[in-house]
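S.K.: return atomic coordinates for the entry below.
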Amino acid sequence: MNKNIVLIGILVFAFFTIGVMNNRQSQIQESITYFPIDPKVTYTSTNTSIHFQKPQKSDKYLLKWQIESTLDRKAYLRQDIGFLFSNGRLIAKQGYWKQNTDHLIQEREIVGRESALVQALSFHYAELHENDEKIFSSQKMSADQIYIANLQNQAFHSFRNAFSKQEQEWKQKLDQHTKEFLYHSWEKGIRSFSINPEQYVSFPLTDLFLNPSSSFPGFTEQETNQIIGNLWEGLYKNYFLGIKKADGTRVKPIGSTIPLILIAKDKSHLLVLTETANGEPTLLRQMIGYGH
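M.R.: Down below sits the predicted model:
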């Protein structure tokens, strides 16, 4: 009898332990959380790359999209997430996390069927525990973009820098098309939410990597890093995992527009404005806390 009781106790404990571990794994998987940046921790390499594969048929092509990063030490949690946009709309996303590692790599293949400006942006994140007492983080971004054009209705052709006259014309055409499309989308959202653009410094999410070592206007480097960390925390929870609408429901982000980031000039908050695949403007608001 006593042996049976002991056996039952062991089984109950085992099931409880497994449940706690699974719950913890789920919490870890769904967490990008900003903690103070540890200046001693660095990334030895970060890379986002888009590789164009010439098609066997002229009506489509293949993109190989890779995200890779290496930290200078093992971290309690490593996580990389990335977005892939084509002509201003999200066409794919990928994310990967792992505990007690310094290196992550992930890859996806995407089929394309039209001329496009393709832009990829990734966020590399590490959560570090110091003596199980203090928690720090490390973060970095990487990006890539390519142009894909169907030259004179022939096979698709890709380029990063426009050298030939045809490439220059296609670059201008695709840049202009994407810019105008996003402008009208963002204008629609600005009107919908009665936003005064003069009160904000705004830029597309894809421009966040253009000056990765620069601080936001009016903010120190430390403040900028915290804003970026909190921004990606919000993007992960409310964009990557699903766009959270005003009524609390979520919709898939695929097909949505590149988010517009608006930082209040009074340094109090920022806004993330996007439009879902079905044309509905959505808005995420984050408090910054540096306003006076």
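
S.K.: for the rest of this, base every contact and every neighbour count on C-alpha atoms.
M.R.: Fine.

S.K.: quick one: end-to-end distance for stretch 196-214.
M.R.: Length of stretch 196-214, first residue to last, CA to CA, to the nearest Å: 26 Å.

S.K.: what sits up against it?
M.R.: 119-121, 141-143, 190, 221, 258-266 (CA atoms under 8 Å, 6 or more residues apart in numbering).

S.K.: what's near enough to touch I50?
M.R.: Residues in contact with I50 (CA under 8 Å, 6+ apart) are 63-66, 120, 144-146.

S.K.: please give me the structure for this one as well, since I'd like to look at both together:
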Amino acid sequence: MMKRIIYISTILCSVLFAGFLYITKEETQESIIFFPLDRSVMFTVATTNLTLIDAKDEDEHILEWDSTSILDREVFLRQDVSLLFSDGRLKAKTSEWEDQSKKIAQYSKITGEDSSHYVAISYHHGEIHYDDNHIKSTQKMSGDHLYVIDSSFSSLESFREPKKTTQKEWKDILDHATEQNRAYALANLIDHFDINTTDYNQLPLSELVEYNEQPLFELDNEKTQQTIGKLWEGIYRNYFLGIKLKDGTVIDPIGSSEPQLFFHKDSSHILILFETSEGDPIQLIQYVPGSH
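M.R.: Sure thing, here's the model as predicted:
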């Protein structure tokens, strides 16, 4: 069986005895590799759902975060990746893979504080092996968002679209706060990396879900899907698994800002900009397939 695995050694318990070092566990993490798309293999289900469960106590609430995908047939490798942002910052992440499967279902309960706007995006991927020299991919994205009002001035509630005046007011407050934080971080990133924004079309990562069936900016549908697959391959390796700093240190992405995607108008490359939880500026470059 042909598998691509990134090995991450984790020392849970080590004992130095008579010159020998014993390591009790080795942790493995599957990697996402994008191959040319096979249009004959399709997702029958691809969903991400956010649901407010209940109050944990007077200061915290519990959110259920579900991601499910089903293919129309069993394939060599299935993997789903899901990111949850709260007010523009990475709150949590999940990933699961299965050999010789068509379905993946992920369920998580997340504890949150105060009123927040949660946004989740999932990338559902399948690797199809006809033989070792004939490998294809299938992919789809899904997402959800939820406003949670957790305030001492009102009862705990949630909504996707406001239906009451108070909900509209809370939506405006949370949207304004998120946009301010995003704009501040983005201004610093653009200045730090000296980016001429007039050369780019900009999109938050969570809004990429809107391009399952429509083209991205100047790209056609085929190039869009190739670009999305390669983007997620890079996001998984360089953001989801950990952020590599200039000194080579790899840090957890939790608390980092939502990646902002800058698509160059000549369709040559994409800049992926974000800052770590400590405010370190990060820039990744993803070249558009076939552009060089």
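
S.K.: just give me the closest of the contacts of I50 of structure 1 to N23 of structure 1.
M.R.: N23 of structure 1 lies nearest to Q66 out of those, by CA to CA, at 29.2 Å.

S.K.: neighbours of that closest one, just the number please.
M.R.: 19 (other CA atoms under 10 Å).

S.K.: in structure 2, what residues pair with whatever helix or strand it lives in?
M.R.: Assigned by DSSP states H and E, Q66 of structure 1 belongs to strand 61-86. Aligned using TM-score structural alignment, strand 61-86 of structure 1 spans residues 61-86 in structure 2.

S.K.: average gap between the matching stretch and structure 1?
M.R.: Comparing stretch 61-86 of structure 2 with its match in structure 1 after superposition yields a mean distance of 0.5 Å (mean CA distance after the TM-score superposition for structure 1).

S.K.: for that stretch, buried residues please.
M.R.: Neighbour-count burial for stretch 61-86 of structure 2 flags 61-63, 65-71, 74-86 (criterion: 16 or more other CA atoms under 10 Å).

S.K.: now swap in stretch 224-238 of structure 2 and tell me
M.R.: Across stretch 224-238 of structure 2, burial judged by 16+ other CA under 10 Å covers 224-237.

S.K.: check contacts around E98 of structure 2.
M.R.: With contacts defined as CA under 8 Å, 6+ apart, the neighbours of E98 of structure 2 are 77-79, 104.

S.K.: hmm, back to that, among the buried residues of stretch 224-238 of structure 2, which lie within helices?
M.R.: Among the buried residues of stretch 224-238 of structure 2, the members found in helices (DSSP state H) are 224-235.

S.K.: distance to D99 of structure 2 added to those, as a markdown table?
M.R.: Listed next are those as a markdown table, based on distance: CA to CA, whole Å:
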| residue | distance to D99 of structure 2 |
| --- | --- |
| T224 | 27 |
| Q225 | 24 |
| Q226 | 23 |
| T227 | 25 |
| I228 | 23 |
| G229 | 20 |
| K230 | 21 |
| L231 | 23 |
| W232 | 20 |
| E233 | 19 |
| G234 | 22 |
| I235 | 22 |
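
S.K.: any idea which of those is closest to T44 of structure 2?
M.R.: Nearest to T44 of structure 2 among those, counting by CA to CA, is Q225 at 17.9 Å.

S.K.: now the residue nearest to the closest one when sequence neighbours are not counted: how far from I272 of structure 2?
M.R.: Distance criterion CA to CA, 6 or more residues apart in numbering; nearest residue to Q225 of structure 2, sequence neighbours excluded, is N212 at 7.7 Å. According to CA to CA, N212 of structure 2 and I272 of structure 2 sit 19 Å apart.

S.K.: shouldn't K168 of structure 2 be within a helix?
M.R.: Yes. Counting by DSSP: H, G, I helix; E, B strand; the rest coil, K168 of structure 2 falls inside a helix.

S.K.: so it sits against F159, correct?
M.R.: No. Applying CA atoms under 8 Å, one finds K168 of structure 2 not in contact with F159, separated by 10.1 Å.

S.K.: who has more neighbours, these two?
M.R.: F159 (16 against 12).

S.K.: out of the contacts of I50 of structure 1, who's nearest P55 of structure 1?
M.R.: P55 of structure 1 has its nearest neighbour among those in L63, at 10.0 Å by CA to CA.

S.K.: next up, the contacts around that closest one.
M.R.: With contact set as CA under 8 Å, 6+ apart, L63 of structure 1 has these partners: 50-53, 109-112.

S.K.: structure 2: matching residues for the helix or strand that contains S185 of structure 1?
M.R.: Taking DSSP H and E as the definition, S185 of structure 1 sits inside helix 165-192. With TM-score structural alignment applied, helix 165-192 of structure 1 matches the range 165-192 in structure 2.
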